[in-house]
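S.K.: Pasting the sequence and the predicted coordinates here, then a few questions.
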Amino acid sequence: KGLFPFHDEKTPAFHVDETKGLYHCFGCKASGTAVNFVMQIENLPFMDAVRKVAAQAGMEVPRTGGRPNPARERRRRQAREALEAAQGIFEAELLAPGGSTARKYLASRGIRGVEAKAFRLGYAPRHGSGLVKRLRAAGVSPEAQIDAGLLVRDDQNRSYPFFRDRVMFPIADRLGEIVAFGARALDPKAQAKYLNSRETLVFEKGRTLYNLHQARQAVRAAGALYVVEGYMDVIALSTRGFKAAVAPLGTALTSEQIRVAWQLHDEPVLCMDGDDAGRAAAVRAMENVLPMLGPGRSLRFAFLPAGEDPDSLVRDRGADAFREVVADALPLVDLAWQTEFARESLDTPERKVHFQERLNRLVQEIEDRAVRDAYHEEFARRYQETCQGTLEIRSSGDAPARRRAGRPESFRERFAARGPDRLVSERHQDGQPNQGAARRERSIVQAVINVPGLLDRVEEKFAEVPFRAVPDLDVVRTELLNRHAHSDPVDPSSVRPWLESRGMAELVDAGASSSRWDSRHVVEPFVLPDSGLDAALAGWEAAVEVQLAWVHRNDPPPSATASQAVPSGPDNEIPWSQSQP
């Protein structure tokens, strides 16, 4: 008997029947099972609550979807055990004498011991061999360390620790179990400031959010969910009372991450930089989420003062400054309207018609019919008030059919709107397994080589693209990024000799110019050097988005293999796995 945790009461009215596994509140008449209680108090979906209750009882819930695979499940379990063992070592190292530089760095960012403990921050020593030995002494095999992403092997079958001389941020799933790490370099000469674990048996980057476990428990009290850019933003907000904060892992928010966020709150608030780049990122997020909108399910957008991020804002101006920013967050419908309204003056009939067409295109992207009709009505009302006219928006049929019957498809639509089953345009399909993915992967690399300035814009994202259909592209990527890091030119003429020595000259030949179009190797014209930087960037980002969707549909690789392993050597020579800006 006790106080019911879901409403205020002074007299205990909450009763639990342990023999039957049931609870009942005589105050509000709520009742349920242990699973129902865990779902409500920890904001978990049903199956996650079942797994948590089972784990507390010493039981394991079989996974659904396909035949049981005991060997794979054993490796998953051992990988999780390896991650937890490594976490204990990292935390101990942070407090040891060798962690002094890491502690000084955290202190410079306003993180004290209590915050470091709350977020289980740690330190990966400069000499990673000690970590490997300690893990083996704890009973963690090298194979389990590889499955966990802690150890990688090169093509000589030599093993190297993935994280060295870095502040470690554990990444947990919604149940609080560690599945990966983020790591911040302490060496200012390190080529990648942030690294994330590679995708493993237990970690899919595009479906995970940093601080998901703690934010999940804080959302109910906060009444909001804040999506920020980085680990430091999350920690800074949490220490100042905004505990319902999460962050993607170094990339733009993916569709799967948005769905994960919606499981916590129906309208997450995306905290964006207040400059032009932040506004453009907000517009891209809006466009990407339109097809996913549903009843009660949307996004809001909060724009920070220029030059500020959530970390600096709350440290310099206090919690009230952030509270004011999120209080002014724009609903998605407002951002959509303002974006299109601001594009040009509406002082002529032609411009008004153009405005109508742009609104029409936005509405067509929404797949849920009820939400699509609601946007139609809202835009029509605003158009009437603003332009004293009637807004004509086509609303019959399904959204994809209207797109096909209407305007030509943009780069983004050619990739993102077709879905995983239509990965390449029809003129390139030949029925061979993974052929579309192979062409897309080659195009992602081709564009970086061919289009001047593109690698400057996409360096971090390029480092994270998983190549599955053509694993040899991992080696090409490493070479390109190393050249770029050392300010060496990355263009067809400079890269050709290196590619020829490895039998890959087709990467520069196939997309040399529009007059040398080769449909066997090129997916979209954004790889051509004369496509223009803006068009190339839009097409490249859309291609990467579809590549991630395709990878996430399939099982991640069982471990880091020779074709996927990072090169050996000092830490600043292995930055090309998963990075965070």
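M.R.: Looks like it arrived, so ask away. Numbers count the residues shown, from 1 in each chain.
S.K.: contacts, neighbours, all on C-alpha from now
M.R.: Will do.
S.K.: what ranges do the strands span in this protein?
M.R.: For the chain, applying DSSP state E gives strands covering 14-17, 22-25, 31-33, 122-124, 151-153, 159-161, 166-172, 178-185, 194-196, 226-227, 245-246, 269-272, 300-303, 330-331.
S.K.: and residue 279, what does it touch?
M.R.: Contacts for residue 279 were tallied using C-alpha atoms under 8 Å, 6 or more residues apart in numbering; they are 272-273, 303.
S.K.: Revised request: answer the last question for residue 235.
M.R.: Taking C-alpha under 8 Å, 6+ apart, one finds 115, 119, 311 in contact with residue 235.
S.K.: Return the residues in contact with residue 180.
M.R.: Contact analysis of residue 180 by C-alpha under 8 Å, 6+ apart lists 83, 148-149, 170-172, 196-197, 203.
S.K.: if you set the cut-off to 6 Å instead, what comes out?
M.R.: Taking C-alpha atoms under 6 Å, 6 or more residues apart in numbering, we find residue 180 in contact with 171, 197.
S.K.: and what of residue 149?
M.R.: residue 197.
S.K.: I'd like the distance between it and residue 167.
M.R.: Applying C-alpha to C-alpha, to the nearest Å, the value for residue 149 to residue 167 is 16 Å.
S.K.: Kindly report the same for residue 238.
M.R.: The gap separating residue 238 from residue 167 is 19 Å, by C-alpha to C-alpha.
S.K.: Then residue 118?
M.R.: Counting by C-alpha to C-alpha, the gap from residue 118 to residue 167 is 15 Å.
S.K.: Looking at these two, which one has more neighbours?
M.R.: residue 167 (28 against 12; other C-alpha atoms under 10 Å).
S.K.: got another, please set it beside the one above:
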Amino acid sequence: MRFSPSLLDEIRARLPLSEIVARRVSWDRRKSQPARGDFWACCPFHQEKTPSFHVDDRRGRYKCFGCGASGDHFRFLTETEGLAFPEAVERLAEQSGVPLPAPDPREAARAERRAGLAEICEMAARFFQEQLTLSGGEAARAYVARRRLKPETLREFRIGFAPSARDALKRHLVSKGVPEADMIEAGLVIRPDDGRASYDRFRNRLMIPIQDDRGRVIAFGGRTLDPDGQPKYLNSPETPLFHKGQMVFNFHRAREPAHKSGQAIVVEGYLDAIAVAQAGMGNVVAALGTAFTEEQVGRLWRLAPEPVICFDGDAAGVSAAHRAVDRILPGLRSGHSFGFVFLPDGKDPDDLINEGGISAFTAQLGEARPLIDVLWEREVQAARIDTPERRAALEKALDDLTRTITDERVRRGYQLDIRLRLSNLFYQQGRARREGAQNRRAGQGGAVPFGEPAAPARGSDLPDSSLFGNERTLCGLCLRYPDLLERHVERVSSAVFGDTLHAGFRDELCRIATDLEDVPVSGFYETLDQRFFQILSEALDGQSSEGQAPGGREAAARGQSRFRDLLQRLPILRHDPPPDFIEDLFCHLLDVLETRALAEDLDAEMAALSESLDETGWERIRAQSQDLARRREECARAEQELADRARVIRAARPASMSGLAAAAGARG
């Protein structure tokens, strides 16, 4: 439904913003002036001790001067509760007493029909819950005991039991006056084609209700209690209420915890999700099947910008991850992606929690791998690159995949990242081939060809200087965030680097991003300065085609080793800072290098004019000195602002997944 601006304005006018926000914050009495509609509080979007969150009832706007969050009535609900915009409008319209436009008559009829089917599903849910407590539910109670599900968990998730009888639910619903046709439409009863009597879809199964965004029961998932029963898990069929490809299990419960933590966890099955939620992590959901759909991807992004998907580390789990990558790629956009975790073979989240507590599960989450890593390993591990034709085939396959990304900025970032990885892969393979040939000729091993780097990049020297660190950090940021290099390539290419290794690396990196943009990697990687690969190999440590599948320990170790030096230089990156912070930091490093270059130019000019300084030269030097002083002040101010923002980020986003573990422990 589309809402007119006048309707939205009327809702805002009738409902003070402070009334909505007050449910989430406590007002600071010293700074707030209620009579003027002026309120202050500690921000609900990040942790702080001094109130910097302001609500202006007269304008109907809020703004945090600490983290920059801002918006109106509807934005506040979508940000704090994960509601879609129409849901926020409907809720606030109800609270303010503003009538919404009458829906289309046909849509109204469909909505009424869906409401009737939801009522039938609710009756079924209550029936299944009751059956779990009766004499026929012993096997189901034994199963939930083995799964260590607590009584409060059974109540919260409304877990029940479908009896073995052919038509137990059908008879119950008939006694409530429900027509058989409605039971069939709700997906609860099956009518055979051969004219036999209809019968219950779910029999002798542990029953888990599937609820919509409003918490209404709209379908069921049933886990067989027969050791030989098939299928092991059975979902309701497609109905007017339930569309499997659009639903995510536990979405309505996970929405608020996900927004508070800034993270969402996606597991494979609903019993896995229930086990994780019972352990204290409420921001968990489950896909209703192994293949993600575009609609499910969009719903997961409503929970968090980068949800973490947990897959089994076996072949089936890796295959499911690969299918998910293909579904996700086209919809990637700035600030939105997915992380992937491959659990140890044979383990599911429930196993990890039972064996090592919630910390064992969060430790696995802390090893989440970026989507691009999973994509890269999938393609490289399946490829042979021992001939020019095969190298070209790998490059084309990766290029075809990245071209499916519709967001231009993300697509260009992926393309540059892939080109850098391919350059390193082809170079290392060629180097290994040349070493093998040399060793065979020499009849001994271990020799490194002349002129090729054998050790990690150390720079031309190791001065105790922050400027050396700034250069190395900037090189690392260019590799980890290639989209920043794309946007600021002119400034990066003209920056003055004091270290020759860094300068050479920068030159080749910019050449790949500009002059060689349309040249196949297989056609230029051998022309690059060999020193370029010193820093490139250091950053892409372990990203070879060798090793185990993505679910193996070796793959996890490789993922952790990437950009290790950069993380040591910039620990704030462990806290997943927002993209605008990263870009401001990137530009600040460029400002520092440019300021240093100005200072060196000024020193050189003063030295040249020391014996013949006339009035014109003096005025020029004075102007340059003033400009240098201004730039230094700007750099110092920017550095302080970045430090203040970093403190806010560290408080709001604990490193890795440790904050989630702490929160879970507190709730448990």
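M.R.: Yep, it's here. Owing to the predicted nature of the structure, the values given are computational and were not obtained by experimental measurement.
S.K.: In ChimeraX, select just the buried ones from the contacts of residue 279 of the first structure.
M.R.: With 16 or more other C-alpha atoms under 10 Å as the burial test, the buried ones among the contacts of residue 279 of the first structure are selected in ChimeraX as follows:
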select :272,273,303
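S.K.: ok, the contacts of residue 279 of the first structure in the second structure, which still hold?
M.R.: Retained in the second structure: 272-273, 303, out of the contacts of residue 279 of the first structure (criterion both residues aligned by TM-score structural alignment, their matches' C-alpha atoms under 8 Å).
S.K.: any idea what residue 301 of the first structure aligns with in the second structure?
M.R.: Here residue 301 of the first structure is matched to residue 340 in the second structure, going by TM-score structural alignment.
S.K.: And for its match, the neighbour number?
M.R.: The burial count for residue 340 of the second structure: 24, using other C-alpha under 10 Å.
S.K.: wait, doesn't it sit right on residue 369?
M.R.: Yes: using C-alpha atoms under 6 Å, residue 340 of the second structure is in contact with residue 369, at 5.0 Å.
S.K.: for the stretch 351-500 of the second structure, what spans make up the helices?
M.R.: Using DSSP state H, counting those that start in this stretch, the helices of the stretch 351-500 of the second structure run over residues 371-381, 388-402, 408-442, 466-480, 482-487, 489-494, 500-513.
S.K.: ditto for the stretch 551-668 of the second structure
M.R.: Listed in chain order, the helices of the stretch 551-668 of the second structure (DSSP H, counting those that start in this stretch) span residues 553-561, 564-569, 579-608, 615-652, 658-667.
S.K.: Going by neighbour count, list what's buried in the shortest one.
M.R.: Residues of helix 564-569 of the second structure classed as buried by neighbour count (16+ other C-alpha under 10 Å): 564, 566.
S.K.: What residues in the first structure pair up with that helix?
M.R.: On the first structure, no counterpart of helix 564-569 of the second structure exists by TM-score structural alignment.
S.K.: who's in contact with that helix?
M.R.: Contacts for helix 564-569 of the second structure (C-alpha under 6 Å, 6+ apart): residue 476.
S.K.: and it, how far from the chain's centre?
M.R.: From the chain centre to the centre of helix 564-569 of the second structure is a distance of 21 Å (C-alpha atoms, centre = their mean, to the nearest Å).
S.K.: Which among the strands of the first structure is found nearest to residue 107 of the first structure?
M.R.: With C-alpha to C-alpha as the measure, strand 166-172 is the member of the strands of the first structure nearest residue 107 of the first structure (12.1 Å).
S.K.: what's the average distance of that closest one to the second structure?
M.R.: Comparison of strand 166-172 of the first structure with the second structure after fitting gives an average deviation of 0.7 Å (mean C-alpha distance after the TM-score superposition for the first structure).
S.K.: related to what we said a few turns ago, can you put the helices of the stretch 351-500 of the second structure in CSV and add distance to residue 80 of the second structure and mean neighbour count?
M.R.: Shown next, in CSV, are the helices of the stretch 351-500 of the second structure (distance: least, C-alpha to C-alpha, whole Å; neighbours: other C-alpha atoms under 10 Å):
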stretch, distance to residue 80 of the second structure, mean neighbour count
helix 371-381, 27, 19
helix 388-402, 33, 16
helix 408-442, 27, 18
helix 466-480, 30, 20
helix 482-487, 29, 20
helix 489-494, 37, 16
helix 500-513, 40, 19
